[in-house]
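Asks: coordinates only, sequence not included:
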């Protein structure tokens, strides 16, 4: 589903980042920096964004290039799923965010649910590991893996977070407008399928 130009730009950025990390020859470093600049130019040309902004967001990392990891928690109560309203776009998502260094995926899910919704949960099952490019999300400058973890509600009360303005539970046929950069309708439906058929094996791309 990913546009070819975006795929190429990300591949060039990955090659450049890894080359800049491991190369010692000054001429090779110059070539890899040129490759990185080409990837930034491609992003700027296609998006209309300022090259400085793109470089800060897209070409600012060091070390071997690897995918980013986004963790989302599926929490159910009375056959309804917990969702939070994002302040950034005014739409709804499963609680979650970038994985934190030093925390396991389940610890990230538990932390994000508490911070964004006020509820206390226990992680019980990995539902799926999805590659964002294989699903109908908006284009992203990053290569992202999305982990969906089912969590059991154990306490707490609905509380707005720093990044969230509302907290609520929704039935599968009454979903609110979704923040599709974070989760799609098909991914929410996937979570409900595991609720109804907990014996299903973990999905992965």
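Replies: Perfect, I can see it now. Just so we're clear, the structure is a prediction, and the values are computed from it rather than from any experiment.
Asks: all contacts plus neighbour counts: C-alpha atoms, from now on.
Replies: Fine.
Asks: Which positions within stretch 21-36 qualify as buried?
Replies: Neighbour-count burial for stretch 21-36, with 16 or more other CA atoms under 10 Å as criterion, is recorded at 21, 29, 32-33, 35-36.
Asks: closest to residue 201 among these?
Replies: Nearest to residue 201 among those is residue 21, at 38.3 Å by CA to CA.
Asks: dropping in the other structure now:
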């Protein structure tokens, strides 16, 4: 779970950016701009990174600030789960990524699996909806809702890793490779196996 100070700084940043979107008074705008700058300095200090990197991660104002959406696919076959090797850190994760505007959560997940692993799947069910800040992922200046879906393969075609990843493969829960923890943690994979084994379980929702 992320620190309370980081949570406060992120919330302060979101309130400032939302205020900048709606405010009409020039003096209010100046106050919101100062609050925004202070919140970014707080996040930079807490993460021991340059404030410019925080500004780059947050991007330009988007109006009313809301959490980002990340979708992940759990494809389990013969007691093993499909993982892809990320180019950014050389570690492994369930296929997935940012949700795209204009595409449903399920269709986003199907698209990500195809692009990263070359596998055709269908989404069978949501098994977890997590607020990233509440779990054991590394701290992040962005706020995320993470959606985890169980998926089923539509054919037996061989894996064909796309240009976004280095490799793809199946792993047993007891022989997992180093995980790309900003994207997936061991608990996510354990929950995927548990829900695959018992379809009657209620989804985990923060």
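Replies: In hand now; what should we look at? No experiment lies behind these values; they were computed from the predicted model shown.
Asks: circling back: which of the buried residues of stretch 21-36 of structure 1 fall in helices?
Replies: 21, 29, 32-33, 35-36 (DSSP state H).
Asks: need those residues in a markdown table with distance to residue 133 of structure 1, can you?
Replies: Below are these laid out as a markdown table (distance: CA to CA, whole Å):
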| residue | distance to residue 133 of structure 1 |
| --- | --- |
| 21 | 26 |
| 29 | 30 |
| 32 | 25 |
| 33 | 26 |
| 35 | 23 |
| 36 | 21 |
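Asks: mind listing the helices for structure 2?
Replies: Under DSSP H, structure 2 gives helices at 4-22, 26-47, 51-58, 105-117, 186-197.
Asks: Tell me which of those lies nearest to residue 159 of structure 2.
Replies: Closest to residue 159 of structure 2 of the helices of structure 2 is helix 105-117 (CA to CA; 5.8 Å).
Asks: In structure 1, which residues correspond to that closest one?
Replies: Using TM-score structural alignment, helix 105-117 of structure 2 corresponds to residues 105-117 of structure 1.
Asks: Distance from that stretch to the middle of the chain?
Replies: 14 Å (CA atoms, centre = their mean, to the nearest Å).
Asks: Would you mind getting the average deviation of that stretch from structure 2?
Replies: By mean CA distance after the TM-score superposition for structure 1, the fitted stretch 105-117 of structure 1 averages 0.4 Å away from its aligned residues in structure 2.
Asks: mind listing what's buried in that stretch?
Replies: 105-106, 108-117.
Asks: related to what we said a few turns ago, can you list the helices of structure 2 in TSV and add distance to residue 74 of structure 2?
Replies: Output for the helices of structure 2, formatted as TSV (distance: least, CA to CA, whole Å):
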stretch	distance to residue 74 of structure 2
helix 4-22	29
helix 26-47	31
helix 51-58	27
helix 105-117	10
helix 186-197	6
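Asks: Between which two of the ones in helices among the buried residues of stretch 21-36 of structure 1 is the distance greatest?
Replies: Longest span within these, CA to CA: 21 and 35, 13.6 Å.
Asks: Check the spacing between the residue nearest to the spatial centre of structure 2 and residue 128 of structure 2 real quick.
Replies: The geometric centre of structure 2, computed from its C-alpha atoms, lies nearest to residue 70 (CA atoms, centre = their mean), at 3.7 Å. As judged by CA to CA, to the nearest Å, residue 70 of structure 2 and residue 128 of structure 2 stand 12 Å apart.
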